[in-house]
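Asks: Okay, here's the prediction I keep looking at, along with the sequence it came from:
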Amino acid sequence: MTLFIPSGQNGEHLFVVVLGPKIVPGYQSEDQFLIVPICSAIPGKTHECPLHPGCHPFVRHESYADFAYADIRNKIDLISKITTGVFRDGGTSIDSETLENIEKSLNRSRRVPRFIKRDFLSI
């Protein structure tokens, strides 16, 4: 699943639901999901998880999964924000090969916030 989440004054940012649903101790009792933003690649910079045009209709140029801004969201919050129009359904899932690449890179990345490694990835 992909989502567009508000960013800046009038923009939206593409996020991929990478993992979940999962019950996470210390969080609300609902299922939790790990979401990761997709950002435009910076020319000349090496990215841990590069993504190529076409892996999602919105990805039209070289991009990457930015693990530094990964977040944990609960099911009720996601559904509520999609229903009220705060978040927008991305319409198309990212292709399975790309999703698998994101999952593998996530486990190796040093940019993943500590709370995600501790609370979500260690379960």
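Replies: Good, I have the coordinates. Residues are numbered from 1 along each chain as shown.

Asks: From here on, just use CA atoms for contacts and neighbour counts.
Replies: OK.

Asks: middle-most residue in the protein, spatially?
Replies: residue 36 (1.9 Å; Cα atoms, centre = their mean).

Asks: residue contacts, it?
Replies: 15-18, 65-67, 69-71 (Cα atoms under 8 Å, 6 or more residues apart in numbering).

Asks: residue boundaries of the strands in this protein?
Replies: 2-7, 11-22, 32-40, 50-51, 63-65, 71-74, 88-89 (DSSP state E).

Asks: Go through the ones you listed and name the closest to residue 108.
Replies: strand 63-65 (12.8 Å; Cα to Cα).

Asks: From the structure, what's the count of residues near the residue nearest to residue 81 when sequence neighbours are not counted?
Replies: The spatial neighbour of residue 81 that comes closest, neighbours along the chain excluded (Cα to Cα, 6 or more residues apart in numbering), is residue 87 at 5.3 Å. Other residues near residue 87 number 18, with proximity taken as other Cα atoms under 10 Å.

Asks: another one to put next to it:
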Amino acid sequence: MKLFLPLKKATILVPSGPVHDINRKHLFVILANHPTGDTPESSVLLVSVSSIKPEIPYDNACVLRPGDHPFIKHDSFVVYARARIENTNAILRGVNDGKLIPQEPMSQPVFDRICTGLTVSIHTPRNIRDFFEVLNKRAVTSTRIIS
């Protein structure tokens, strides 16, 4: 079994199909991880990816194409409206139980596009945007201190 670390750029398949298709899974990308501090436990920020369907509106803040990630076979979009903050231990339990399936990490250029989309999408919930911005400021500050 491969070691899975719930850090930025990590991707997992999450069961998210409708009642008639309970085995359907969507690709989720970890955009930020919060190791300690303001929350009682560590947490991660996740966004999901969904296929673009003809004549159904979608958030075009970040469109992904086949080749952007091995799991993506059709033009897809990041569903910022359903972004969520999850407990890191719950993610690890899901992986260990086989309910969540780790995939290849997102490449840096595609990850950067997804992060930019989160900041510009009108569909990103305020609490998600705030969580992301706070963690990015901490990451920049940590980098400056280390440099």
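Replies: Sure, I can see it. The model shown is predicted, which means the values in this text are computed figures rather than measured ones.

Asks: With respect to residue 104 of the first structure, which of the contacts of residue 36 of the first structure is nearest?
Replies: residue 18 (10.5 Å).

Asks: What are the contacting residues of the biggest helix by length in the first structure?
Replies: In the first structure, taking DSSP state H as the definition, the longest helix is helix 96-108. Residues outside helix 96-108 of the first structure that contact it (Cα under 8 Å, 6+ apart) are 18-19, 48-49, 51, 55, 65, 67, 112, 121.

Asks: Try it again at 10 Å.
Replies: 1, 16-19, 36, 48-52, 55-56, 64-67, 70, 93-94, 112, 117, 121-122 (Cα atoms under 10 Å, 6 or more residues apart in numbering).

Asks: The residue mapped onto residue 98 of the first structure from the second structure - how many residues pack around it?
Replies: Under the alignment by TM-score structural alignment, residue 98 of the first structure pairs with residue 110 in the second structure. Neighbour count for residue 110 of the second structure, taken as other Cα under 10 Å: 16.

Asks: swap in the one 5 residues further on?
Replies: Look at residue 115 of the second structure: counted by other Cα under 10 Å, it has 16 neighbours.

Asks: related to what we said a few turns ago, which residue in the second structure lines up with the residue nearest to the centre of the first structure?
Replies: Match for residue 36 of the first structure (TM-score structural alignment): residue 47.

Asks: re the thing from before, switch the strands of the first structure over to TSV; also include distance to residue 104 of the first structure.
Replies: Formatted as TSV, the strands of the first structure follow (distance: least, Cα to Cα, whole Å):
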stretch	distance to residue 104 of the first structure
strand 2-7	18
strand 11-22	11
strand 32-40	13
strand 50-51	12
strand 63-65	12
strand 71-74	17
strand 88-89	24
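
Asks: which residues touch residue 65 of the second structure?
Replies: By Cα under 10 Å, 6+ apart, the neighbours of residue 65 of the second structure are 51, 72-77.

Asks: The longest helix anywhere in the second structure to helix 108-120, inter-axis angle?
Replies: Taking DSSP H as the criterion, the second structure has its longest helix at helix 126-146. Interaxial angle of helix 126-146 of the second structure relative to helix 108-120 (axes from the mean of the first three to the mean of the last three Cα atoms, to 10 degrees): 130 degrees.
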